[in-house]
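1. sequence and predicted structure are below.
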Amino acid sequence: MDFQLKTLSTAQAATDKTDALIVLVPDGAKAAAPSKADALATAIDAVRQAGDLPAKAGKLLALYRPAGVTAPRVLLVGAGDGSAGAVRNAVGAAVQAVKAAAPKRVTLLLPSGMDGLAVRAAVIAAADASYVYTTTKPKVEARSIRQVVLGVADASAVKSAFAEASATVAGIELAKEWGNRPANHCTPTLLAGAAQALGALPRIQCEVLGPKEVAKLGMGSFAAVAQGSSEPLRFIVLRYQGAAKDQAPVVLVGKGITFDTGGVSMKPAAEMDEMKFDMCGAASVLGVFRALGELKPAINVVGLIPAAENMNDGKALKPGDVVTSMSGQTIEVLNTDAEGRLILCDALTYAKRFAPAAVIDIATLTGACVVALGGVRSGLFSSNEALATALSAAGDRAQDLCWRLPLDDEYAEGLKSNFADVANIAGRAGGAITAAKFLQRFAADYPWAHLDIAGTAWKSGSAKGSTGRPVGLLMSYLMARAAEGASAPAAPRKAARKARATP
């Protein structure tokens, strides 16, 4: 998608050569003074005085070839109170409506007074509404909308917000692309190839470890999950260096189960096809690095992706097996369908070598989180108040919402085992929390947060597909951190060099 930012008044928008003109009209907008020179403003004023356009965000009124307007199709859309959330709803509804006419160029006019958050919301909503998956549908044409011109009162005032939004869209769409791919088109090896391709972007490096390297590192928990599949595991390490080498990085850990049968603890057949989405945490990490490569912010970021299939054969992990994690802790596997935490725990231990300022893991981890929060907010867990607050605020800014859940020690009682240091699952009650408590055991050495995106990473039903979340939240957090100078203390240089030398 090609986005362009322009300073446009209603009079200028009226003469813009575009296939469709979308005009956001917020509640309480001042009526324009009648003017023959501004046909569009006059038309909007007439519509408002007649009461033909409800103020509620997303309500539409179509005008066909109105007098004095160059665009053949004009769509007026209520923008509610003009907030970022209202703008998102309005733009999404409008772009969805104009798609039927297959326009190649769309001009989207925002009223004066809208800030950078509204601009960001408009760009991301336009991209989301026009997205089309085509990788395994060769007979389907790509999105008809090739260019969106965003018209604002003062382009220079929102230039940085627009640039961030455009880069975030590129990241979201990469995450969607890989999330939507069927498992035979998204193996651990292919996912690693997508990560390696990001190495062509500025300041990004990629390293991929295979089964031998993972075994040498002692990642017995990760390796155990992969042992039932003919597809070899991959451990992907991405590095973005936008700041000084001694600045402590933020580490993102993305769950990369490219298909999840549940293993021996087999999932029911209904909707098992959706288990191709079990790598959406990994896809979000790829998306973040795609956006970082475009924006080049002054921050250091590491991405860790343990990628594997959870399949069945004679070597598959069995309930009751005990595995040894990279941390040295032993784990009794009571349910092989609780495999995400088994691969993440080794990645969280690996993250320690980077002396991180913060570690955030992102995973489609539990159905319990879907029950708790549905598809509106991702679950947020954190052992660090400042990190939790920053992530929650980032989600609000990005309209990629999360909700913090507790981590009381009492929730870990169900993880006790008679045969290992910890069991990989507790009872059904509080399942999203007990999963987070399991991960917390492996993240004690740094500020840590866990995002459970099981309810937000994809949609089911007729709208089935990846959402690209939480790329928006993560980029909002990282860009705010970069703006603040990311002043967290770094590890001593000598220790950092030693860590990098470890395979």
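-> Structure's in. What do you need?
2. make it CA atoms for all contacts and neighbour counts henceforth
-> Fine.
3. surely Met479 is in contact with Lys296?
-> No - Met479 is beyond contact range of Lys296, at 10.0 Å (criterion: CA atoms under 8 Å).
4. what about the helices in the stretch 401-503 of the chain?
-> Using DSSP state H, counting those that start in this stretch, the helices found in the stretch 401-503 of the chain span residues 431-440, 471-484, 493-501.
5. go through those helices and name the closest to Pro72.
-> Minimum separation from Pro72 across the helices of the stretch 401-503 of the chain (CA to CA) falls at helix 471-484, 33.6 Å.
6. ok, back up a step: so which of the helices of the stretch 401-503 of the chain is nearest Ala153?
-> Ala153 lies closest, by CA to CA, to one member of the helices of the stretch 401-503 of the chain: helix 471-484, at 24.0 Å.
7. helices and strands around that closest one, which ones?
-> The elements that helix 471-484 packs onto, with contact taken as 3 or more CA pairs under 8 Å, 6 or more residues apart in numbering; DSSP states H and E, are helix 159-180, helix 280-295, helix 385-398.
8. would you indicate which residues of that helix are buried?
-> Neighbour counts over helix 471-484 (16 or more other CA atoms under 10 Å) mark Val471, Gly472, Leu473, Leu474, Met475, Ser476, Tyr477, Leu478, Met479, Arg481, Ala482 as buried.
9. now distance to Gly193 too, for those, in TSV please.
-> Supplementary listing: the buried residues of helix 471-484 in TSV, determined by distance: CA to CA, whole Å:
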residue	distance to Gly193
Val471	20
Gly472	23
Leu473	25
Leu474	22
Met475	23
Ser476	26
Tyr477	27
Leu478	25
Met479	26
Arg481	29
Ala482	28
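10. nearest to Gly430, out of those: which one, please.
-> Proximity to Gly430 was ranked across the buried residues of helix 471-484 by CA to CA; first place goes to Leu473, at 24.6 Å.
11. wait, what's in contact with that closest one?
-> Residues near Leu473 by CA atoms under 8 Å, 6 or more residues apart in numbering: Leu391, Ala394, Gly395, Arg397, Ala398, Gln399, Asp400, Leu401.
12. how close does it get to Ala200?
-> 24 Å (CA to CA, to the nearest Å).
13. second structure for comparison follows:
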Amino acid sequence: MDFSIKTIDAKSALTAHKAIKTGCIVVGVFENKKLSAVAAGLDKHGAIAAALKSGDITGKIGSSLLLRNIADIAAERVLLVGLGEEGSTVTEKAYQQAVQAAARTLLNLGSNDVVLALPSIKDRDISATVRGAVIAFRESIFRADSLKSKKDTAPVGVKKVAIAVATTEATLAKTSLLQSIALANGMDLTKELGNLPPNVCTPTYLANTAKQIAADYKMGVEILDRKQLQALKMGSFLSVTNGTVEPPKFIVLKHMGGKVKDAPVVLVGKGITFDSGGISLKPGAGMDEMKYDMGGAASVIGTMRAIGEMKLKLNVIAVVPSCENMPSGSATRPGDIVTSMSGQTIEVLNTDAEGRLILCDALTYAERFNPAAVVDVATLTGACVTSLGHHNTGLFTRHDAKHDALADELLAAGKETGDTAWRMPIEEAYNEQLKSNFADMANIGGPAGGSITAACFLERFTKKYTWAHLDIAGTAWKSGAAKGSTGRPVPLLTTFLMNRAG
């Protein structure tokens, strides 16, 4: 799908009926039967107003109505989409639902091209409008049928989408368009990795994907294998690999787009390509979804692809510890004590709390980069889903000036993109639950506050830098009929890095 920017000034809007020639033009209508500026410019003979008056479309957010062959309109079709209450601009929610409705309708339309002429999002610059349109249309054509012997019927609809903006916004819109396409490409990669079965998307597959990104975007890459991990004394990470025949991979991908001496931002992604729970075996129902337990790794790799395409002027290093968690005669047992790279010992009370065991060594490894900040991303706890559902990612970090500032950056990036997060507490009181009689700590703290104690566990390995933890267990994938990877939190992470780069 090709995207472009089309400028429409006030004069063009007034004469839209003859000024805009396209296979389809998408315009907005409001619940009080008012028309957006471009819709009013089209409606010289009252056909759109008549459709509203008749009740064929109410203007309710997300509603739509396709009109064809309206007299004296250059566009072959007019797609009306509801924007809710009247306003010269619309809310972000209304815009997103409207553009998603348009994308769905246009998917199987006979038209080859479309002009999207909706009002801009209220209190936001034009980049939010452009990004929302690109992501919605790309989502509508995303397919997860690569391994089907008979592919799903491919859409035959719109191939070219022109996003209408005011002439004064054209420069920013064109820049935003390139960034939005890169972001959509990163999200697609994240979704593809997440949706692949675990017999395909192994740690080796993730490592090869990282190598390909490095080659495509001139990044540095290093893949550490078992012997190198043993030499680094990553006993915690390696303990998770004991029950599987799949070799572990420790992926380091470097985008050094900033100044040589600038401290990098380090993204750490949990890469459990299949999580059976190990000896603490998970229930069979729904276990297939544990292929998504590498959602953190997928989102970090997708983000690296996005910023690579953008040529972002920032130093960013991705660190991805990746392995399977499987039961066997050699698997780690509940009660085993392992020694992490930091030298701290961990009593493994539950082998299904394995994500933190691989992340803690990766967080220790990150110290060598003298990072400006470290953000780890993981499908870490079901407790986070219980707390926040599937709407917000859980954000955890310490409470001081530096960490509050980092949290604010991440929260703002989430709000900016609709890929939202919610800050959760980390307090010393929760650390009491991680006490062990036999080791420096236990790997679980019981069911109460499970997402918080997991974050407290990770926090013990991050004392030497500014750090935040994103628990994406509720946001990285969907279950049910819409089962699949969501591509989150690539928008949040990418925008966070873009904002850092200025």
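-> Received, thanks. What you see is a predicted model, and the numbers here were worked out from it, not measured in a lab.
14. and the longest strand seen in the second structure with helix 295-310, angle?
-> Secondary structure of the second structure per DSSP state E: the longest strand is strand 315-325. Compare the direction of strand 315-325 of the second structure with that of helix 295-310 by axes from the mean of the first three to the mean of the last three CA atoms, to 10 degrees and you get 150 degrees.
15. strand 315-325 of the second structure against the first structure, how far on average?
-> Relative to the matching residues in the first structure, strand 315-325 of the second structure has an average distance of 0.5 Å after the fit, by mean CA distance after the TM-score superposition for the first structure.
16. which part of the first structure lines up with that strand?
-> Strand 315-325 of the second structure corresponds to residues 300-310 in the first structure, going by TM-score structural alignment.
17. can you give me the buried ones in the matching stretch?
-> Residues of stretch 300-310 of the first structure classed as buried under the neighbour-count rule (16+ other CA under 10 Å) are Asn300, Val301, Val302, Gly303, Leu304, Ile305, Pro306, Ala307, Ala308, Glu309, Asn310.
18. out of the residues you listed, who's nearest Phe235 of the first structure?
-> Using CA to CA, Pro306 comes nearest to Phe235 of the first structure of those, at 4.6 Å.
19. sorry, back to before: for the helix or strand following the longest strand of the second structure, which outside residues touch it?
-> Moving toward the C-terminus from strand 315-325 of the second structure, the next helix or strand (DSSP states H and E) is strand 337-339. Applying CA under 8 Å, 6+ apart, the contact partners of strand 337-339 of the second structure are Met234, Gly235, Ser236, Ser239, Thr345, Ile346, Glu347, Val348, Ala439.
20. counterpart of the first one in the first structure?
-> The criterion is TM-score structural alignment: under it, Met234 of the second structure has Met219 as its aligned partner in the first structure.
21. same deal with the fifth one?
-> Taking TM-score structural alignment as the alignment basis, one finds that Thr345 of the second structure is matched in the first structure by Thr330.
22. next up, the contacts around that match.
-> Thr330 of the first structure touches Val322, Val323, Thr324, Ala420, Asp421, Val422, counting by CA under 8 Å, 6+ apart.
23. what residues does the helix or strand encompassing Leu238 of the second structure touch?
-> Assigned by DSSP H and E, Leu238 of the second structure belongs to helix 235-240. Residues outside helix 235-240 of the second structure that contact it (CA under 8 Å, 6+ apart): 226, 229-230, 248, 321, 323-325, 331-332, 338-341, 346, 351, 354, 357-361.
24. give me the stretch of the first structure that the very next helix or strand once past it matches.
-> Later in the chain than helix 235-240 of the second structure, the nearest helix or strand by DSSP H and E is strand 249-256. Using TM-score structural alignment, strand 249-256 of the second structure corresponds to residues 234-241 of the first structure.
25. now stretch 291-302 of the second structure
-> Under the alignment (TM-score structural alignment), stretch 291-302 of the second structure falls on residues 276-287 in the first structure.
26. do you know how far the equivalent of Val158 of the first structure over in the second structure is from Ile48 of the second structure?
-> In the second structure, the residue matched to Val158 of the first structure (TM-score structural alignment) is Ala173. Computed as CA to CA, the Ala173 of the second structure to Ile48 of the second structure distance reads 28 Å.
27. comparing those two, which residue is more hemmed in?
-> When neighbours are counted by other CA atoms under 10 Å, Ala173 comes out ahead of the other of Ala173 of the second structure and Ile48, with 28 against 24.
28. test my guess that the more buried one contacts Arg131.
-> No - taking contacts as CA under 8 Å, Ala173 of the second structure lies outside contact range of Arg131: 9.3 Å.
29. tell me the contacts of the counterpart of Asp421 of the first structure in the second structure?
-> Aligning on TM-score structural alignment places Asp421 of the first structure opposite Asp440 in the second structure. Residues near Asp440 of the second structure by CA under 8 Å, 6+ apart: Gln344, Thr345, Ile346, Glu347.
30. how close does Asp440 of the second structure sit to Ile358 of the second structure?
-> To Ile358 of the second structure, Asp440 of the second structure is 17 Å away according to CA to CA.
31. and Thr175 of the second structure, by the same measure?
-> From Thr175 of the second structure to Ile358 of the second structure the distance is 38 Å (CA to CA).
32. one more: Lys148 of the second structure?
-> Following CA to CA, the distance that separates Lys148 of the second structure from Ile358 of the second structure is 33 Å.
33. between those two, point out the one with more neighbours.
-> The neighbour count for Lys148 of the second structure versus Ile358, taken as other CA under 10 Å, is higher for Ile358 (28 against 8).
34. shouldn't the more buried one be within a helix?
-> Yes - checked against DSSP: H, G, I helix; E, B strand; the rest coil, Ile358 of the second structure lies within a helix.
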